[in-house]
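Visitor: Quick check, what structure comes out for this input:
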Amino acid sequence: MKRALLVGLFLFFGLVGHAHEIRPAYLQIVQIEQNTYQAYWKIPSMGEAAPKLRLVFTGNPKVTPLQAPQSLNNSIIFRYQLEFPDDLRGQNLYIEGLSNTLIDALVRVEYLNEETVVFMLQPDNDQIIIPGESSSWEVIKTYTILGVEHILFGIDHLLFVLALIIITVGFKKIVKTITAFTLAHSITLSMAVLGYANLPGPPVETVIALSIVFLALEIIKNINGEATLTSRKPWLVAFTFGLLHGFGFAGALMDIGLPQSDIPLALAFFNIGVELGQIAFVLVVLGLIYLLKKFKGWSPAMQKVPAYLIGGVAAYWVIDRVLGFWA
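Guide: The predicted structure follows:
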């Protein structure tokens, strides 16, 4: 049983070590003349490898590339000029190849009259008739889903929460700790997106990885009987590092973009989506911890295994992200 558990943990965290956050594809279409638009099409990639996704409009526009495809920040970026014979409103947009992926596609259309349309296409819903304006419900649905997906595929954020739960004893204390983390990252996420504060992405991502290494060390010390700052005041550690994690969330959200006419609404429901995903993760972890405590062979030595794996993965991220400064 012990061997099976260890093998399972190593396999899981081995996959995590190679995992990348799954970001959505992003299509921005900006009207520049009556039937002429400029399109910015960003497809997530791993190095030079990217899924084959093609935009198909029923209006059969004339497509003129504005630049050669560019590789930037794990994405392939295309820029086009689209000339339609008729109005874009009411046309069908289909993303060919999306159904063969696990990727969502956020679409934003900006018209000359300053109306903005925001909607999301998904593998099981890969086409839509382009509306003339967005409803508040569409903004709420789109950014809630984006928030949930961001936290559930943001492996570094999840490992930080996992480490916090492992080191925090007592349900009430866990609730207080997770609440402090939520409050902190909500503050910096909002400040960064609204333009009141900002930090460069690469250093933030590196320090986020360091925060996970720190918690892994705290877990080991705690198992060895040492009183640590995190075991005494986990809410303080959660709040402090949560401020940095908020900047990480903000970087992803600003990459995606916000509808200019509904920034507060989109920001609020992205945050709500993050919290819903986080709550789901916490409940699953608490359930697993409860089951492990029922397992008689779960000795202090075994309890160190998750900490070593969490710390090892995070240390790899630190090195990889530091080396990325000079890439």
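
Visitor: drop to CA atoms for contacts and neighbour counts, all remaining ones
Guide: Will do.

Visitor: Give me the outermost residue of the protein relative to its centroid.
Guide: Here the centre of the chain is the reference, and by Cα atoms, centre = their mean the most remote residue is residue 85, at 37.8 Å.

Visitor: Now residue 211: which helix or strand?
Guide: helix 201-223 (DSSP states H and E).

Visitor: what does the following helix or strand past that helix contact?
Guide: For helix 201-223, the following helix or strand on the C-terminal side (DSSP H and E) is helix 229-232. Outside helix 229-232, the residues within contact range by Cα atoms under 8 Å, 6 or more residues apart in numbering are 167-169, 215, 218, 222, 236-237.

Visitor: Where is the longest helix in the protein?
Guide: Counting residues, the longest helix found in the chain (DSSP state H) is helix 263-294.

Visitor: show me where the protein has helices.
Guide: 2-17, 136-153, 155-167, 171-193, 201-223, 229-232, 234-256, 263-294, 300-323.

Visitor: Identify each buried residue in the first one, please.
Guide: Counting neighbours by 16 or more other Cα atoms under 10 Å, one finds that the buried residues in helix 2-17 are 13, 16-17.

Visitor: Quick one: residues contacting residue 272.
Guide: 144, 147.

Visitor: should've said residue 254
Guide: Applying Cα under 8 Å, 6+ apart to residue 254 gives the contacts residue 193.

Visitor: Quick check: the gap between it and residue 270.
Guide: 12 Å (Cα to Cα, to the nearest Å).

Visitor: Over to residue 70?
Guide: Noted for residue 70: a distance of 28 Å to residue 270, by Cα to Cα.

Visitor: Could you measure from the spatially closest residue to residue 150 that is not a sequence neighbour over to residue 281?
Guide: Distance criterion Cα to Cα, 6 or more residues apart in numbering; nearest residue to residue 150, sequence neighbours excluded, is residue 274 at 6.9 Å. Between residue 274 and residue 281 the computed distance is 11 Å (Cα to Cα).

Visitor: Give the residue from residue 70 and residue 270 that has the larger number of neighbours.
Guide: Here residue 70 and residue 270 are compared on neighbour count by other Cα atoms under 10 Å; more neighbours surround residue 270, at 26 against 13.

Visitor: can you count the residues close to residue 36?
Guide: Neighbours of residue 36 (other Cα under 10 Å): 20.

Visitor: one more to put side by side:
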Amino acid sequence: MIRLLLVLLMTLLASAAHADELRPGYLEFTQKSEHEWALVWKSPMRGGFTPATSPVLPKACAIKSVTSRAITGASVTTNSIVHCNGDVAGQSIGLEKFDTAQSDVLARVAPLGRPVQALRLTPAEPMAEIRMRPNRWQVASTYFIIGVEHILFGYDHLLFVVCLVLLLNGLWTIAKAATAFTLAHSITLIGTTLGFLGLPQRPVEAIIALSIMFLAIEIMKKDPNKPRLSERLPWLVAFVFGLLHGFGFAGALNEIGLPESDVPTALLTFNLGVEAGQLLVVGVSLATLAALQRMGEAGAARVVKIVTYAIGSISAYWLVERTIG
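Guide: Next comes the predicted model:
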């Protein structure tokens, strides 16, 4: 168990600098004029992607020139100018040599004068049709899955939820704290995405790391005879930090944009996806704690202590990295 936790610690530290980014690859196809399009291909350097994994454009389109190629974080980003003869509606866009990948790719297609489309590419279905007008089910399913993936692979949000489970006792108490966290991050997510609220992303990410470190310290100082503020008013603590995490969710969502014709649908389903992922994390955490406790209270307490130290170390690293950059 200790070795497993150490492996988890090293894995999370390796991806610490970009803990709040969306993990899938990213393909953006934006129309600039009648015949000219801009292509951005962000290929992760891990997850089974290879240099041979490359965009497949509609039949009427061809790459005219590559304007830049750079390593950004853990991805290689290539910008190209594409020339297209005719309309791309009804044609397909996707990736070739994608079958070895272990992650999805989000394709964003933005034609002039028509709604932006968000398409999800997978190794099983590497091509997707560009429609004249995206239907609501396409938008809903795409953004729901993005929301689930973001809570599961946005490690800072995931660790915050795990800390809530480790800190609090009782399903009802955890449920109230999780509901407060949900309500709070929904407020700032929607407000920021619609342009009513806004904070610089770097300070937000640093404070999110601080929120995780705060909960880790609270877990270590937990005393049944002297409940701390986070135990007496867990919903308040979860709500305050949830407001900040909402800015983080909004920053990730802004990376991919929203389809103009279905903003409410995209926002709602992304948020529902986040909640589905959050409930999954809570359920797995509670089940794991229950299994450990059946093996003995002393052993369970020792594992919780190790996990808490690991989470505290990771969040401290994130705080320093995001502060000094």
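
Visitor: List the TM-score for the superposed pair.
Guide: TM-score for the superposed chains, counting by TM-score structural alignment, normalised by the length of structure 2: 0.89, backed by 318 aligned residues with a Cα RMSD of 2.3 Å.

Visitor: and the corresponding residue of structure 2 for the residue farthest from the centre of structure 1, what does it touch?
Guide: Mapped onto structure 2 by TM-score structural alignment, residue 85 of structure 1 lines up with residue 85. The contact partners of residue 85 of structure 2, by Cα under 8 Å, 6+ apart, come to 35, 60-61.

Visitor: Let's have those residues in TSV, adding neighbour count and distance to residue 189 of structure 2.
Guide: Formatted as TSV, these follow (neighbours: other Cα atoms under 10 Å; distance: Cα to Cα, whole Å):
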residue	neighbour count	distance to residue 189 of structure 2
35	13	36
60	12	38
61	18	36
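
Visitor: Looking at these, which one is closest to residue 26 of structure 2?
Guide: residue 61 (19.0 Å; Cα to Cα).

Visitor: Tell me how many other residues surround the closest residue to the closest one other than its chain neighbours.
Guide: In this structure, residue 61 of structure 2 finds its nearest non-sequential neighbour in residue 84, 4.1 Å apart by Cα to Cα, 6+ apart. By other Cα under 10 Å, 20 other residues sit near residue 84 of structure 2.

Visitor: swap in residue 314 of structure 1?
Guide: By other Cα under 10 Å, neighbour count at residue 314 of structure 1 equals 26.

Visitor: and if you look at residue 68 of structure 2?
Guide: 11.

Visitor: and if you look at residue 241 of structure 2?
Guide: 20.

Visitor: doesn't residue 181 make contact with it?
Guide: Yes. Between residue 241 of structure 2 and residue 181 a contact is recorded at 7.3 Å, counting by Cα atoms under 8 Å.

Visitor: circling back to that earlier point, between residue 274 and residue 281 of structure 1, who's got more neighbours?
Guide: residue 274 (23 against 17).

Visitor: OK, contacts around the more buried one?
Guide: Neighbouring residues of residue 274 of structure 1 by Cα under 8 Å, 6+ apart: 144, 147-151.

Visitor: ditto for residue 159 of structure 1
Guide: 212, 310.

Visitor: how close does it get to residue 54 of structure 1?
Guide: Relative to residue 54 of structure 1, and taking Cα to Cα, residue 159 of structure 1 is found at 35 Å.

Visitor: What of residue 242 of structure 1?
Guide: Using Cα to Cα, residue 242 of structure 1 is found at 38 Å from residue 54 of structure 1.

Visitor: which of these two has more neighbours?
Guide: Between residue 242 of structure 1 and residue 54, counting by other Cα under 10 Å, residue 242 is the more crowded of the two (29 against 12).

Visitor: Spit out the contact partners of that one.
Guide: Counting by Cα under 8 Å, 6+ apart, residue 242 of structure 1 makes contact with 180-185.

Visitor: Then residue 246 of structure 1?
Guide: Going by Cα under 8 Å, 6+ apart, residue 246 of structure 1 touches 184-189.

Visitor: and which of the residues you listed is nearest residue 258 of structure 1?
Guide: Nearest member of the contacts of residue 246 of structure 1 to residue 258 of structure 1, counting by Cα to Cα, is residue 189, at 13.1 Å.

Visitor: gap between stretch 117-132 of structure 2 and the chain center?
Guide: The chain centroid and the centroid of stretch 117-132 of structure 2 are separated by 20 Å, computed with Cα atoms, centre = their mean, to the nearest Å.

Visitor: Which positions in it come out as buried?
Guide: Across stretch 117-132 of structure 2, burial judged by 16+ other Cα under 10 Å covers 117-123, 126-128, 130.

Visitor: Report the two of these separated the most.
Guide: 117 and 123 (19.6 Å).

Visitor: about what we covered before: how near is the residue nearest to residue 61 of structure 2 to residue 36 of structure 2?
Guide: 6 Å.

Visitor: quick one: stretch 177-195 of structure 1 to chain centroid distance?
Guide: 15 Å.

Visitor: once the structures are aligned, where does that stretch end up in structure 2?
Guide: On structure 2, the counterpart of stretch 177-195 of structure 1 by TM-score structural alignment is residues 177-195.
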